[in-house]
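J.: I need the structure of the sequence given here:
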Amino acid sequence: MAVLIEGISVVVRCNAIVAAYKGGPEQFTAEVPNGSLRADGQIAAVTFMHPTDVEQYVRLLEARGLVFQDAEGTHDIVVVDQRTGFCNPCTWADFGTTPWNGDQSRLVAVCALDAGQPQKVVVPEGWAYETSLTARHRFVENDPVSEGLRFVRRDGDVNVYLDEKTGKEFYSVQGVGVGSPVTH
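T.: Reported below is the predicted structural model:
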């Protein structure tokens, strides 16, 4: 099996959650900060839109007993970008794409412990391809205004932009430079 990778996903070995996470799997599940958790029994994944959120979540996981990196590379946790794959070298998992429901025009990014096995993709509860980050994401390399987006408001530290062609809103954290994700 495999888990869906969207945005920037934090992937964790399930056996590490059982063996080392303070409070075990129940506490791990309770501390997931959003509704994106999915697991295939070997790995679990949680999606974030911004690197700062990823860093905070990885710190929480480490505080609960998991190991992000050691001398040999990633240990219990690996960060995976939907577009580019592993953010750090990882020898214990595989990243790639697979057709969603056999449709070659709908590729989804996945992570699995054993890429040699037939891949059923586990997605978050309520996930649908048509409304997913996979189907609708945009990645802004520089100034969002140059990409046809108009700034409309600030919500805390999040800038909200409007795509005037589609009417959809996109988000970015203020102060993030080149390469910041803006997603819907």
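J.: from here on, contacts and neighbour counts on C-alpha atoms
T.: Will do.
J.: hang on, residue 79 is in a strand, isn't it?
T.: Yes: assigned with DSSP: H, G, I helix; E, B strand; the rest coil, residue 79 falls within a strand.
J.: need the contact list for the residue nearest to it when sequence neighbours are not counted.
T.: With C-alpha to C-alpha, 6 or more residues apart in numbering as the criterion, residue 79 has its nearest non-adjacent residue at 4.7 Å, and that residue is residue 10. The contact partners of residue 10, taken as C-alpha atoms under 8 Å, 6 or more residues apart in numbering, are 45, 46, 47, 48, 54, 58, 77, 78, 79, 80.
J.: Let's compare: structure for the following, please.
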Amino acid sequence: MAVPVEGFSVLVRNVTLEQIHPGGLSGYAEACPNQTFCTDGHISRIGFMNALDLANFLDQLHEYGLSSAAEDPNRDITVVCQEDGLDSPCDWLQLGRHSSGVVAAWLAGRKPGEIVGPEGWTPAPSITQVSKVEARKRLKFLRIDGPIDIFFDTETEKEVYVGRTNLLPDEDSHDDFPGRSASDLYDWGTALANPYLPFQRSPLDPTTKTAQQELCRAVRLLTASIQLNSKNWAACWILGLTFRMRGQHESEYKALGRAYRLNPEHKDVLREFCLSCMTLGYGEEAVQVGWQATELDPRDAGLLSNLGLALLVSGEVIQAERVVQRALHMQPNDAITQNLLGYVQDVASGKKPRPTCFPPT
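T.: Purely as a prediction, here's the structure:
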């Protein structure tokens, strides 16, 4: 028996998985990040359509102690590229074209026999693989559908589907979306992120699995847009808020800081960057940005409250109380400001410890 070889295939002997993988063969199957796991009883195959996804999966296997050293013909893991074949010679693997027309792999010394693919798999012509250079010439990004990137191949005039398991960007993420402008990528990324962002009247829950997947895709699209147009402060701002919804606060701070440097005259940029500084405990920077924001719009009580909180985080408790009192005087019925003033006064009186970041950890 044999397994199909499509895209990038990771091949491991079952006996090796039982000996080394923490969950054995069944654990390996459960850990498959997509729907491509299959086994012919002797070797197991998991496939990828993207080199970055492949690399991330190999890193996981290396952590379990499986080796893919090219110089070892008896290594635990062998990678086969549909177009290029074996990455290097392997003693235990046989590769060839099956009678059904697809490329297949089987254990050396055995006959290929029937191909065993993933559930629902049927023999089909080879999956097209093109280099990044070819992709830029031939493919035009259309849309994202779940974990699938969909392109139009201008040479074949057909849609091309690329399954992804890693939804975050890499250094060349703009190459993920050939044929599209920075503006297109910004629009799509913003459309995905917007329903979960805090400035919406009724934002959706960002903690669900679906939300986190959509926010991941928004990060990819916005990152790619910024790589093509590094001056788009709005893309940096939305990207920072998207990172916040994912709980990635260091990345949030970097993206919002970039938006701030590009557009330090926009009060919403300053507002969110001030909050980001406080999240990481950068009190002095938060105060600097907070003062700058209130100078832009002295009548905005919310900006004053943020400044008061920044002063509290930086250790200027007396000044913090004065600023929050000013904010409450501007909006005496605002419950959030009332609670903040009570919190600051509790810190001033010693009832509560002073936070060094906000929210306190």
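J.: how big's the offset between the host helix or strand of the residue nearest to residue 79 of structure 1 and structure 2?
T.: Following DSSP states H and E, one finds residue 10 of structure 1 within strand 8-13. Once the two models are superposed, strand 8-13 of structure 1 sits on average 0.4 Å from its counterpart in structure 2 (mean C-alpha distance after the TM-score superposition for structure 1).
J.: which helices and strands does the helix or strand following that strand pack with?
T.: Later in the chain than strand 8-13 of structure 1, the nearest helix or strand by DSSP H and E is helix 14-20. For helix 14-20 of structure 1, the packing partners by 3 or more C-alpha pairs under 8 Å, 6 or more residues apart in numbering; DSSP states H and E come out as helix 24-30.
J.: Tell me which helix or strand comes right after the helix it packs on.
T.: Per DSSP H and E, helix 24-30 of structure 1 leads on to strand 38-39 as the next helix or strand towards the C-terminus.
J.: what sits up against that following strand?
T.: 3, 4, 44, 45, 46, 122, 123, 124, 125.
J.: Spatially nearest residue to the first one (excluding sequence neighbours)?
T.: On the basis of C-alpha to C-alpha, 6+ apart, the spatially nearest residue to residue 3 of structure 1 that is not a chain neighbour turns out to be residue 122, at 4.8 Å.
J.: mean shift between the longest helix belonging to structure 1 and structure 2?
T.: Counting by DSSP state H, the longest helix found in structure 1 is helix 51-63. Per the superposition on structure 2, helix 51-63 of structure 1 and its aligned residues are separated by 1.4 Å on average (mean C-alpha distance after the TM-score superposition for structure 1).
J.: how about that helix: buried residues?
T.: For helix 51-63 of structure 1, burial by neighbour count (16 or more other C-alpha atoms under 10 Å) applies to 51, 54, 57, 58, 61, 62.
J.: how far out from the middle of the chain is it?
T.: 13 Å (C-alpha atoms, centre = their mean, to the nearest Å).
J.: From the contact counts, what lies against it?
T.: Contact analysis of helix 51-63 of structure 1 by 3+ C-alpha pairs under 8 Å, 6+ apart lists strand 8-13 as its packing neighbours.
J.: Look at residue 27 of structure 1 and say how many residues are nearby.
T.: Residue 27 of structure 1: 13 surrounding residues under other C-alpha atoms under 10 Å.
J.: got a list of what it touches?
T.: Each residue near residue 27 of structure 1 by C-alpha under 8 Å, 6+ apart is listed here: residue 21.
J.: Select the longest helix from structure 2.
T.: Counting residues, the longest helix found in structure 2 (DSSP H) is helix 209-228.
J.: Give the residue farthest from the middle of structure 2.
T.: Within structure 2, residue 349 marks the point farthest from the mean C-alpha position, 43.7 Å out by C-alpha atoms, centre = their mean.
J.: Quick check: it vs residue 322 of structure 2, distance?
T.: Per C-alpha to C-alpha, to the nearest Å, residue 349 of structure 2 is found 14 Å from residue 322 of structure 2.
J.: Repeat that for residue 56 of structure 2.
T.: 51 Å.
J.: for residue 6 of structure 2, same thing?
T.: Counting by C-alpha to C-alpha, the gap from residue 6 of structure 2 to residue 322 of structure 2 is 66 Å.
J.: Neighbour count for these two, which is higher?
T.: Neighbour tally, residue 6 of structure 2 and residue 322, criterion other C-alpha under 10 Å: the higher count belongs to residue 6, 24 against 14.
J.: What residues does that one make contact with?
T.: 47, 81, 82, 103, 126, 127.
J.: The second one reaches residue 7, doesn't it?
T.: Right, the one you point to is residue 81 of structure 2. Yes: the criterion here is C-alpha atoms under 8 Å, and residue 81 of structure 2 meets it with residue 7 at 6.0 Å.
J.: equivalent range in structure 2 for stretch 50-63 of structure 1?
T.: Stretch 50-63 of structure 1 corresponds to residues 50-63 in structure 2, going by TM-score structural alignment.
J.: Just checking the distance from stretch 259-276 of structure 2 to the centre of its chain.
T.: 23 Å.
J.: Then stretch 252-261 of structure 2?
T.: Worked out by C-alpha atoms, centre = their mean, stretch 252-261 of structure 2 lies 18 Å from the chain centre.
J.: Same question for stretch 120-133 of structure 1.
T.: Relative to the mean C-alpha coordinate of its chain, stretch 120-133 of structure 1 is positioned 12 Å out (C-alpha atoms, centre = their mean).
J.: can you check stretch 20-28 of structure 2 too?
T.: Between the centre of stretch 20-28 of structure 2 and the centre of its chain there are 26 Å (C-alpha atoms, centre = their mean).
J.: One more: stretch 184-197 of structure 2?
T.: How far stretch 184-197 of structure 2 lies from its chain's middle: 14 Å, per C-alpha atoms, centre = their mean.
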